[in-house]
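1. sequence and predicted structure, then a few things I'm wondering about:
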Amino acid sequence: MVDPIHQAQARAIEDAFAAPAGTFVIRNAVKADAQGVDLGAWVSVVDGTIDAVGTGDADCEARIAHLGGPDRVTTVDAGGMLVTPGYVDIHVHGAWECSFDDGADAISVARAHHMLHGTTRQVLSLITNPLDVMERNLATVRDVMARRPDVLGSHLEGPFLALSRKGAHDPNCLVDPTPERVERLLEAADGTLRQITLAPEREHGMEAIRRFAEAGVVPAVGHCDADYATARRAFDAGARLMTHMFNAMNGLHHREPGPIPAAVEDPRVTIELINDGFHVQNPMVRLGLGFAPHRIAFVTDAMAATGCADGAYKLGALDVNVVDGHARLVSNGAIAGSTLILEVAVRRAVHELGMGLTDAIEAASLTPAKAFGFDRPNKVTGAPLGLVAPGYAADLLLTDPGTLAVQHVWCAGRRVK
């Protein structure tokens, strides 16, 4: 049973999206994004887009006057808080007892939890299921996108995964990416499939990568047993992502390098990393962050137990037990996603791993946006994502500069927290 409070919060966010975007100015802030840090910053927003950014009270007053004066412009005093871009999660399965595979209402509730913690946009990850179920889930995401700017499309994690690296995916549903199956999924998504994780060594794997890339989908190498040479061929065929580096793939070995060095060496590839200290322990996170500067995208891989107490949950049809915030399959103890949010990933990066603030924010905003071309004007989001800069979407966070806890959230110019 979903908490009625969570349902009410989800409805409030949907209501915010139904309202027109207004004109407002955030002032007395510290702007922090991939371009650096500016003190005494202000940001003005018109019709859901940032129209100007500057510093200093005099310029801010002039901007307010240009927009019609204080009687027509809402002003938000940041009180010295950080103003940052909204976070973008490109690999996430749910929250608040809801999975993105479970219908439009479940999507609304799960999105609300992540939104309230600063993730203004998400690509919704769908787990391995029978093909007809996956087709229905793709169609649901497609329909939800029509009324929600925060949903960027879908990510299929499966069904074309290696049995030996299946993780928490149902082995009975894993299949080869034959042309017929690939076309069925593309047709169901109708242009809204953004990413698909697959094992390139499976029969028809390279052919599938080329077809998905041709259709505008970003193939991701992951849940695979691919060696270094196979991974390089996959990237040359059109794969441009690595799904949660270190997890569900061959590890680093001095005589069997595996897929990770292939991704690190290729400047075309964005590399996902789950920065929770559990999927990847801190020494390896630090190592990974140094592999490919500006190409590491923080992802959560968060499942339905995110934002909930420890206990029993489901991942598709599989039973999951969550202890101390860590999710594992009941059947074999395999890690079953996370309970991470990007707000925590950014905080961990800065406070525990010594990553610079702007680099951590970039890994949770601009880098994942770049993976799909959302850092430029595009047909999905319109205005680009990932920076606090003129012309960018007004996806903005006010964040405590000490704790990095998200205090206020705007998505597409609508205030949702």
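-> Ah, there it is. Numbers count the residues shown, from 1 in each chain.
2. CA only for contacts and neighbour counts going forward, please
-> Will do.
3. in space, what's closest to the residue at minimal distance from the centre of the chain - neighbours in sequence excluded?
-> The geometric centre of the chain, computed from its C-alpha atoms, lies nearest to Asp89 (CA atoms, centre = their mean), at 1.0 Å. Nearest residue to Asp89 in three dimensions, chain neighbours excluded: Gln122, at 4.8 Å (CA to CA, 6 or more residues apart in numbering).
4. check which helix or strand the residue nearest to the centre of the chain maps to.
-> Assigned by DSSP states H and E, Asp89 belongs to strand 87-92.
5. next structured bit after that strand?
-> Downstream of strand 87-92, the first helix or strand assigned by DSSP H and E is strand 94-95.
6. run through the neighbouring helices and strands of that following strand.
-> helix 104-116 (3 or more CA pairs under 8 Å, 6 or more residues apart in numbering; DSSP states H and E).
7. so where do the helices sit in the chain?
-> 4-18, 57-66, 104-116, 131-145, 179-189, 205-214, 228-237, 259-265, 282-291, 342-351, 357-364, 366-370 (DSSP state H).
8. contact partners of the shortest one?
-> Residues outside helix 366-370 that contact it (CA atoms under 8 Å, 6 or more residues apart in numbering) are 34, 88-90, 270, 294-298, 375-376, 385-387.
9. how does it look with 7 Å?
-> With CA atoms under 7 Å, 6 or more residues apart in numbering as the test, helix 366-370 has contacts from 88, 90, 294-297, 375, 385-387.
10. thinking again about what came up before, was I right to think the residue nearest to Asp89 contacts Ile90?
-> Yes: between Gln122 and Ile90 there is a contact under CA atoms under 7 Å: 5.7 Å.
11. one step back: list the contacts for the residue nearest to the centre of the chain?
-> 119, 121-123, 299.
12. for Ala78, see how far away it is.
-> For Asp89, the distance to Ala78 equals 25 Å [CA to CA, to the nearest Å].
13. show me what counts as buried in stretch 242-249.
-> 242-249 (16 or more other CA atoms under 10 Å).
14. out of these, which is nearest to Pro4?
-> Here the nearest of the buried residues of stretch 242-249 to Pro4, counting by CA to CA, is His244; it sits at 33.1 Å.
15. residues contacting the closest one?
-> Applying CA under 7 Å, 6+ apart, we find His244 in contact with 272-274.
16. would you turn the helices of the chain into TSV with distance to Arg165 and mean neighbour count?
-> Formatted as TSV, the helices of the chain follow (distance: least, CA to CA, whole Å; neighbours: other CA atoms under 10 Å):
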stretch	distance to Arg165	mean neighbour count
helix 4-18	34	16
helix 57-66	54	15
helix 104-116	27	23
helix 131-145	19	19
helix 179-189	21	16
helix 205-214	15	21
helix 228-237	15	20
helix 259-265	13	21
helix 282-291	20	16
helix 342-351	25	21
helix 357-364	26	26
helix 366-370	24	25
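17. closest one to Gly48 among those helices?
-> helix 4-18 (10.7 Å).
18. which helices and strands does that closest one pack with?
-> helix 104-116 (3 or more CA pairs under 7 Å, 6 or more residues apart in numbering; DSSP states H and E).
19. what about versus this one:
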Amino acid sequence: MSNRFILAGGRIFDGARFLDDHVLVVAEGVIAGVLPLRGPLPDLPRQDAGGALVVPGFIDLQVNGGGGVLLNNEPTVEGIATILAAHARYGTTALLPTLITDRPDVRDRALAAGRLAQQRRLPGYLGLHLEGPHLSLARKGTHDPALIRPMTAEDLAALTAEVGSFGQALITIAPENVTTDQVRALREAGYVVSLGHTDVGAETVAAYVGAGASMVTHLFNAMSQMGNREPGVVGAALASGALSCGLIADGFHVDPVSMGIALRAKLGPGRIFLVTDAMSTIGTDEPGFDLNGRRVYRRDGRLTLADGTLAGADIDMLSCVRFAHQRLGLSLAEALNMASLYPAEAMGLRDRGQLIAGNTADFLLLDPSLALLSSWIGGTMVYGANESDAGAPA
């Protein structure tokens, strides 16, 4: 299929407005424009959207696995490719494969795999998210306590030496095990620094924001909660316009009432955006998997350790969007932006999240029930519900 075409016959959501009687013009993987159907149009082949809703592709900043692969268990470029392909089937056109707390050698293998993924320009690969091991034991969640440790000078040197080679760089840290000077060094090197798995209070959060932290990992989960005398990480995140916050909208990690309160309370310009925290189960019927030598069980939409501790999520991004729209009552535009524009803004990405001229041609076709018809990355269809998967990332 040509990478230069006009997509007509759909209703376009460009990230700000729903546009009828407009077309999407794609040229060499980039959006050349969103133009009125009745105006002058370039002489390009036409594709028919068949009345579908055309929306920006989803961006997921926390993806531990998919397609039967967990990055910790398969920190290879092949493992990353499998994860990308699995999530493209649910509308995610750009993602950060996420490494959960593990040994330094596993981290180094993941960084090497990220370098290869970047060099090979794997469709959908955005960069890496390193979630740990420099977290708080008090708020460890499913992270193996035996592997949690302070960030050393050697760790910092290894991390900063690699930044820029593997695409976008996001790291989740806890103030208990990382200093403000280390945060400054990470930020100056090019990492987006997120606070998570931490039990500190609001005053400490403010100090780390001052050092360069700009994000909070899975709001409400594995962090100090908001109280009447201590706002905790949750209160600090909602009250700080400098912080953007990921949110797992599966109905298990956070109660819908709490989600609604947070969305109404969040001070901007930082936004709350959707993340899946997805594990290897996405796109499979596997009953569970192993993480750091422990069994994770899949039951009734939940992933847990034997003691019931939630261990990531068994949800895809399109399902999170539906949850935000249908269960939380958000407008469709807002739900879509939480999966595209807002994570792009949180990572400082200026070429994604909206269907506007100059942006990468990552988009989806959805039917009226919000079922996925096709996913497109760089103007190429990588998944079609009624097509073979020959064009999917592999």
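-> Perfect, thanks for sending it. Here the structure is a predicted model, which means the values were calculated and not measured.
20. take the contacts of helix 366-370 of structure 1 and write them to JSON lines, including distance to Leu67 of structure 1 and neighbour count.
-> As requested, the contacts of helix 366-370 of structure 1 are exported to JSON lines (distance: CA to CA, whole Å; neighbours: other CA atoms under 10 Å):
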{"residue": "Val88", "distance to Leu67 of structure 1": "29", "neighbour count": "30"}
{"residue": "Ile90", "distance to Leu67 of structure 1": "35", "neighbour count": "29"}
{"residue": "His294", "distance to Leu67 of structure 1": "36", "neighbour count": "19"}
{"residue": "Arg295", "distance to Leu67 of structure 1": "38", "neighbour count": "23"}
{"residue": "Ile296", "distance to Leu67 of structure 1": "38", "neighbour count": "27"}
{"residue": "Ala297", "distance to Leu67 of structure 1": "36", "neighbour count": "34"}
{"residue": "Asp375", "distance to Leu67 of structure 1": "26", "neighbour count": "21"}
{"residue": "Leu385", "distance to Leu67 of structure 1": "23", "neighbour count": "32"}
{"residue": "Gly386", "distance to Leu67 of structure 1": "24", "neighbour count": "30"}
{"residue": "Leu387", "distance to Leu67 of structure 1": "22", "neighbour count": "27"}
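21. and of the residues you listed, the nearest to Ala394 of structure 1?
-> Using CA to CA, the contacts of helix 366-370 of structure 1 come closest to Ala394 of structure 1 at Leu385, 8.4 Å.
22. what lines up with the closest one in structure 2?
-> Under the alignment (TM-score structural alignment), Leu385 of structure 1 pairs with Arg352 of structure 2.
23. is its match in contact with Thr360, as I believe?
-> Yes: assessed by CA under 7 Å, Arg352 of structure 2 is found in contact with Thr360 at 6.0 Å.
24. among the contacts of helix 366-370 of structure 1, which are in strands?
-> Cross-referencing those against strands under DSSP state E gives 88, 90, 296-297.
25. can I get those in a markdown table including distance to Ala104 of structure 1?
-> Shown next, in a markdown table, are those (distance: CA to CA, whole Å):
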| residue | distance to Ala104 of structure 1 |
| --- | --- |
| Val88 | 20 |
| Ile90 | 18 |
| Ile296 | 30 |
| Ala297 | 27 |
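26. nearest to Glu180 of structure 1, of those?
-> Using CA to CA, those come closest to Glu180 of structure 1 at Ile90, 26.2 Å.
27. now do the same for that closest one: its match in structure 2.
-> Aligned partner of Ile90 of structure 1 by TM-score structural alignment: Leu61.
28. list the contacts for the closest residue to that match other than its chain neighbours?
-> Leaving aside its chain neighbours, Leu61 of structure 2 sits nearest to Leu96 (4.9 Å; criterion: CA to CA, 6+ apart). Leu96 of structure 2 is in contact with 60-63, 125-129, counting by CA under 7 Å, 6+ apart.
29. now render those as CSV, adding distance to Tyr383 of structure 2.
-> Output for the contacts of Leu96 of structure 2, formatted as CSV (distance: CA to CA, whole Å):
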residue, distance to Tyr383 of structure 2
Asp60, 17
Leu61, 20
Gln62, 21
Val63, 19
Tyr125, 15
Leu126, 18
Gly127, 21
Leu128, 23
His129, 24
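30. distance check, the counterpart of Tyr228 of structure 1 in structure 2 against Ala237 of structure 2.
-> Matched across to structure 2, Tyr228 of structure 1 falls on Ala202, judged by TM-score structural alignment. With distances taken as CA to CA, Ala202 of structure 2 is found 8 Å from Ala237 of structure 2.
31. Val192 of structure 2 too?
-> Separation of Val192 of structure 2 from Ala237 of structure 2 (CA to CA) stands at 16 Å.
32. and Ala86 of structure 2, by the same measure?
-> Taking CA to CA, one finds Ala86 of structure 2 at 31 Å from Ala237 of structure 2.
33. what of Gly39 of structure 2?
-> Taken as CA to CA, the span from Gly39 of structure 2 to Ala237 of structure 2 is 46 Å.
34. same check on Ala157 of structure 2?
-> For Ala157 of structure 2 relative to Ala237 of structure 2 (CA to CA), the value is 29 Å.
35. now swap in Thr76 of structure 2 and tell me
-> With CA to CA as the criterion, Thr76 of structure 2 and Ala237 of structure 2 are 34 Å apart.
36. now Gly293 of structure 2
-> 33 Å.
37. now Gly67 of structure 2
-> 33 Å.
38. now swap in Leu71 of structure 2 and tell me
-> With CA to CA as the criterion, Leu71 of structure 2 and Ala237 of structure 2 are 28 Å apart.
39. neighbours of the aligned partner of Thr152 of structure 2 in structure 1, how many?
-> The equivalent of Thr152 of structure 2 in structure 1 is Thr178 (alignment by TM-score structural alignment). Using other CA atoms under 10 Å as the criterion, Thr178 of structure 1 is surrounded by 15 other residues.
40. ditto for Pro267 of structure 1
-> Close neighbours of Pro267 of structure 1, defined as other CA under 10 Å, add up to 12.
41. equivalent analysis for Val221 of structure 1, please.
-> What Val221 of structure 1 shows, counting by other CA under 10 Å, is a neighbour count of 32.
42. got it, and Lys314 of structure 1?
-> 18.
43. that one corresponds to which position in structure 2?
-> Lys314 of structure 1 maps onto Asp290 in structure 2, by TM-score structural alignment.
44. pretty sure its match contacts Val296?
-> Yes: the criterion here is CA under 7 Å, and Asp290 of structure 2 meets it with Val296 at 5.8 Å.
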